[in-house]
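[1] Predicted model, plus sequence, below.
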Amino acid sequence: MARFIFITGGVVSSLGKGLASAALGALLQARGYRVRLRKLDPYINVDPGTMSPYQHGEVYVTDDGAETDLDLGHYERFTGVASNKGDNVTTGRIYQDVIARERRGDYLGATVQVIPHITDAIKEFALGGVEDEDFVLVEVGGTVGDIEGLPFFEAIRQAGIELGPAKAIFVHLTLVPYIAAAGELKTKPTQHSVKELRSIGIQPTILLCRADRPLPPGEKRKIALFCNVREEAVIEALDVRSIYEVPISYHEQGLDDQVLRAFGIDDAPPPELAPWQHIRQRALHPEGHVNIAVVGKYTGLLDAYKSLIEALAHGGIANNVKVELNWVDADDFDPFGKDRHRLTDMHGILVPGGFGERGAEGKIAAARFAREQKVPYFGICFGMQMAVIETARHLARIEDAGSTEFGECRNPIVGLMTEWMQGNELQRRNVGDDLGGTMRLGAYPAILGKGSRVAEIYGSQQISERHRHRYEVNTRYRFALEGAGMNFSGVSPDGLLPEIVERPDHPWFIGVQFHPELKSKPFDPHPLFSSFIRAAIEQSRLV
């Protein structure tokens, strides 16, 4: 039977529970154990799919089409274990399921209450669907004491009792701030956080203490005494220069050893950390650098592009260079006039996904600049669509070329998808449908043209990539676009949906309808990002 590790957080949000969970999973995996990671999110949205990136950050998409919390991206990048719909749940989805059961009469006339019905549903999610995993790590979103998180804390409290100490432990992440005026690290916030956790019946087994400097032995003893944990179980979670140092740092502090000790495992093999040491070496000591401009509309909150940032870093690791990102707000962006200096020294231009008309003209202008100046260009989802519209307007001479996402236009180069195949099932969508969960979501296959640049990059003519979009390039314009030099080098197996475009007359100009960043990992960089950064290195030699 699997052992469960429940990971909670206190004091403040954004301490890095997701990263801590991913790093611990990676350490256990490095010792030869099979792991699975899950996330419980207390917000009432059914999933983050309809939430603004400024509210929630990136929406991470799994192979089976779940729109999930961005922490699942950390889980996949650090462990390589593919997440699915069963690995992320919200308050909204829990209540939706419980109410549906009540309407069907599944509760046989009982009064439906938070305890036991909601908490039972949470436990069913957290503990169910386990196959041959040795460890299941369950992260609880939010901060202890938040009113919306109480049902989740109650559920894991019950789970801890039902499973017993040999099968369940609790890891609590807290903050130990340094007060410069006093010249001291302060343990009181951690004490209060653990007190709050214990007041609802959960005694942490291990404390992960976020700090910007090492904890003096006296402070560790104080935390252990007041929080009722062993002194060795007070683990420093120190700031590091790269997130890919975290597994090594946690191992050096003894986190994985303490987890195994808590479960009574004393014969575990040492972790194989050579891959992580290699990644750390390349991340911290690159042989050069390239400048990449990211022209987007959510540049005010970089968590909106979390997987993209990491995938570009992976491309740098693959080529042993540091990728310097220059964020450009696409709104009112003019690379041929007042903003030309923003792209002058760039070795590559990337236009990521997005929704809505704001910033669209800036992204189209960025694609034109990259095409005319022969700067490597990578368009992802919306970035591909804007590159196609740019070609339609300036090379194919198609008047009023645009996207129906922005309203009616005479030549809808990009239009709403109304039908597509998902496996053997026909999916249909209409303009008035709900927004949540109605996009083309998850992994779909594509066929790459023989002899195309992308087929060479992938080393295959058959690929599978993850999608999250509602609009698609209109194939009615394919002949005109290809006549203007834009090759449709990747299409769906039925040939109806364009997946990849490229320009053979350009050093590196590729647009993809999917999100390749969602499948990139530090130890397995996505081939498109590796190739893009390699092209940027070549460009850097010309600038």
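    Cool, the structure landed.
[2] From here on, just use CA atoms for contacts and neighbour counts.
    Fine.
[3] relative to its centroid, which residue of the protein is most remote?
    Gly109 (41.6 Å; CA atoms, centre = their mean).
[4] Give me the neighbour count for the nearest residue to Met486 once chain neighbours are set aside.
    Leaving aside its sequence neighbours, Met486 sits nearest to Arg503 (CA to CA, 6 or more residues apart in numbering; 5.0 Å). Here the number of neighbours of Arg503 (other CA atoms under 10 Å) works out to 21.
[5] hang on, the earlier thing: relative to Glu102, how far out is the residue farthest from the centre of the chain?
    The gap separating Gly109 from Glu102 is 8 Å, by CA to CA, to the nearest Å.
[6] Put this next to the previous one:
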Amino acid sequence: MTKYVFVTGGVMSGIGKGVTTASIGKIFQFRGFRVSAIKIDPYLNVDPGTLNPIEHGECFITDEAWMFNPTNDQNNPYVSTKIAELDQDFGTYERFLGDFIHPSHNITSGQIYFETILRERKGDYLGKTVQIIPHCTNMIKERIVRIAKSEDLDVLIIECGGTVGDVESIIFLEAFRQLKLELPTNDTVLIHVTVVPYSKAVGELKSKPTQHSVKALQSAGLQPDFLICRSEIPMGKEIKRKISLFSNVQPQFVISNPDIQSIYSLPLIFEEQKLGDLISDIFDLKPRLVEFSSVNNYSEWKKTAQLFINKNINTVKIGMPGKYTDNKDSYVSINEALKHACAHEQVNLEIVFINVEKEGFQENLKECDGILLTPGFGTRGIEGMISSAEIAMDEKIPYLGICFGAQLFYVAFMRHIMGIKNAHSTEIEPNTPNPAVSMMDEQHKIVNLGGTMRLGAHKIVIKEDTKLFKAYNQKEIRERFRHRFHINENYMTSETEHKGLKISAYDETGKIVNAIELSDPDHWMLGTQFHPEFTSRPYRPSPIYLAFIKAIKKYKNL
């Protein structure tokens, strides 16, 4: 029987429920169990693919694309939709657990209500009044249990987004309550993540927000088994005792989750407080023999976590020009991929988010050791991003362009080096006379915008004698994509190659350019249509990000 861990959050959003969920999964992996995670998002979007990164954070792309088709109607585009764009927490899950997670693990209110209404119209509920309870809650429970059974999991962790008390998350908490009632007592555990703020005025941690949060959870019919308390400093016995008294949770089940230098140390902090043993005792799970690996082995994970504790002499300063710089969560996977590469190359990382819409940003960019031109959509800030690529060319600063950043690198080269001053992308300027970047042929027929891009992982064929081949040391790789527009190969002439630009990778059909780079051996400048950050791991950095950091070290003579 699968064991279920329900994770809820209180007090406020953004307190690290995703990292907590991933860390709980990790401590079960240390014990030899097969683990996965579900993320529930209470918003009405079917998936986060159309959400602004500033509002919601990064959109994570999965390896596999899933056709969400509630009524099995293959011909109706409003019924069947492709899902490979998930909440950013899935990136955290994959980086910690070292496994690909299927898109069906992201359950949104939009999916539940959409399916309920379609099934009602189809006639599945004939004679019945369709209601939130039991129809929507039953659907949520069915999704959860189906994943547990189909993947033969020992432990399934279900994180509910948002905070307890939000109107939109009530149906999911009710589904949790029903599952806890229906399943055997030792098959479920509820973990509530809260904040214990530190009052500098009086010099102590305050428990009142946690008390109120637990009461809100109890009013939904749920009593937490464990409290994981976020705080600036570690919690002592007295504050744990006080929280225990007013929350009806045993003192040893109140777990401290203090601010730490690296999130990858959190599973180790949980182990120090015996969280894994305590949950396993409730579940009556006995540890299994763990095969030696950098993913599942406790000692190896401890070595990996130590790499992220800054103790290096040298620091690399990477400028990230873009349009979503107001929210650092907009580029979570990129940030983590850079951290992975820097940790393994034994340099500290300083990321400088550069708003390309602000006057004088170019000087800030020239002070950086490397430039990573970020992905994105839309017209805002485009000229500043193109200018960033031109600065990299002129100053010979190591450069990595991801997706949109690769396309704008191509536009910048055509303008700056080839002299085609009006070269542009048709995404930005539909009537440009020189469409260096244009929409892919199959995208012209698209009506809906949600779930219709080229998504998921695809095979990439790399040309030998390129910087990209040197990074991967493979002719064929598999990475993840999210785009409608692509580099127009018609502008790659013999003169273009003579002036230093080359194509370093295609898709397996040979029709879609997957990567470009400068042929100059003394300047590492490369753009990828794919997103290598999504497959980077703390114990195994992305080859392209690792090559980028190595190029920066060479540029700085480190």
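    Here it is on my side, so go on. Keep in mind it's a predicted model, so treat the numbers as computed, not measured.
[7] hmm, back to that, tell me the contacts of the residue nearest to Met486 of structure 1?
    By CA atoms under 8 Å, 6 or more residues apart in numbering, Arg503 of structure 1 lies in contact with Gly485, Met486, Asn487, Phe509, Ile510.
[8] Neighbour count and secondary structure added to those, as TSV?
    Listed next are those as TSV, based on neighbours: other CA atoms under 10 Å; DSSP: H, G, I helix; E, B strand; the rest coil:
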residue	neighbour count	secondary structure
Gly485	16	coil
Met486	24	coil
Asn487	20	strand
Phe509	26	strand
Ile510	27	strand
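[9] Of those residues, which ones are shared with structure 2?
    Shared with structure 2 under both residues aligned by TM-score structural alignment, their matches' CA atoms under 8 Å, the contacts from the contacts of Arg503 of structure 1 are Gly485, Met486, Asn487, Phe509, Ile510.
[10] which one of those is nearest Phe263 of structure 1?
    Each of those was scored against Phe263 of structure 1 by CA to CA, and Ile510 proved nearest at 49.8 Å.
[11] who's in contact with that closest one?
    By CA under 8 Å, 6+ apart, the neighbours of Ile510 of structure 1 are Tyr377, Phe378, Gly379, Met384, Ile500, Val501, Glu502, Arg503.
[12] Any figure for the gap between the last one and Ala180 of structure 1?
    What that stands for is Arg503 of structure 1. According to CA to CA, Arg503 of structure 1 and Ala180 of structure 1 sit 55 Å apart.
[13] The fourth one now?
    Computed as CA to CA, the Met384 of structure 1 to Ala180 of structure 1 distance reads 48 Å.
[14] Which one's more surrounded, these two?
    Met384 (31 against 8).
[15] Report how many residues lie close to Val431 of structure 1.
    For Val431 of structure 1, using other CA under 10 Å, the count is 9.
[16] Likewise for the one 5 residues further on?
    Taking other CA under 10 Å as the criterion, the count of residues near Gly436 of structure 1 is 14.
[17] Just tell me what it corresponds to in structure 2.
    Matched to structure 2 by TM-score structural alignment, Gly436 of structure 1 sits across from Gly450.
[18] could you say which helix or strand contains its match?
    Using DSSP states H and E, Gly450 of structure 2 falls within no helix or strand.
[19] What ranges does the stretch 301-450 of structure 2 have for its helices?
    Along the stretch 301-450 of structure 2, counting by DSSP state H, counting those that start in this stretch, helices occupy 332-344, 361-366, 382-395, 404-416.
[20] Out of the ones you listed, flag the one nearest Lys274 of structure 2.
    helix 332-344 (27.5 Å).
[21] The closest one corresponds to what range in structure 1?
    Using TM-score structural alignment, helix 332-344 of structure 2 corresponds to residues 306-318 of structure 1.
[22] The matching stretch vs structure 2, average distance?
    Here stretch 306-318 of structure 1, set against structure 2 after superposition, deviates by a mean of 0.6 Å using mean CA distance after the TM-score superposition for structure 1.
[23] which residue lines up with Ala387 of structure 1 in structure 2?
    By TM-score structural alignment, Ala387 of structure 1 lines up with Phe409 in structure 2.
[24] Do I have it right that its match meets Gly527?
    Yes - proximity of Phe409 of structure 2 to Gly527 meets the contact threshold set by CA atoms under 8 Å, at 6.9 Å.
[25] Give the equivalent position in structure 2 for the residue nearest to Met486 of structure 1.
    Checking TM-score structural alignment: Arg503 of structure 1 goes with Leu518.
[26] How about the aligned residue in structure 1 for Asn138 of structure 2: what's its closest non-neighbour residue?
    When structure 1 is aligned by TM-score structural alignment, Asn138 of structure 2 is paired with Asp120. In space, and not counting its chain neighbours, Asp120 of structure 1 is closest to Ala155: 7.0 Å by CA to CA, 6+ apart.
[27] show me what contacts the one you found?
    Thr119, Asp120, Ile122, Lys123.
[28] Likewise for Ile460 of structure 2?
    Taking CA under 8 Å, 6+ apart, we find Ile460 of structure 2 in contact with Glu476, Ile477, Arg478, Glu479, Ala505, Tyr506, Asp507, Glu508, Asn514.
[29] how does it look with 6 Å?
    Going by CA atoms under 6 Å, 6 or more residues apart in numbering, Ile460 of structure 2 touches Glu476, Ile477, Arg478, Tyr506, Asp507.
[30] element containing the aligned partner of it in structure 1?
    In structure 1, the residue paired with Ile460 of structure 2 according to TM-score structural alignment is Ala446. In the assignment (DSSP H and E), Ala446 of structure 1 maps to strand 440-448.
[31] Okay then, goodbye and thanks.
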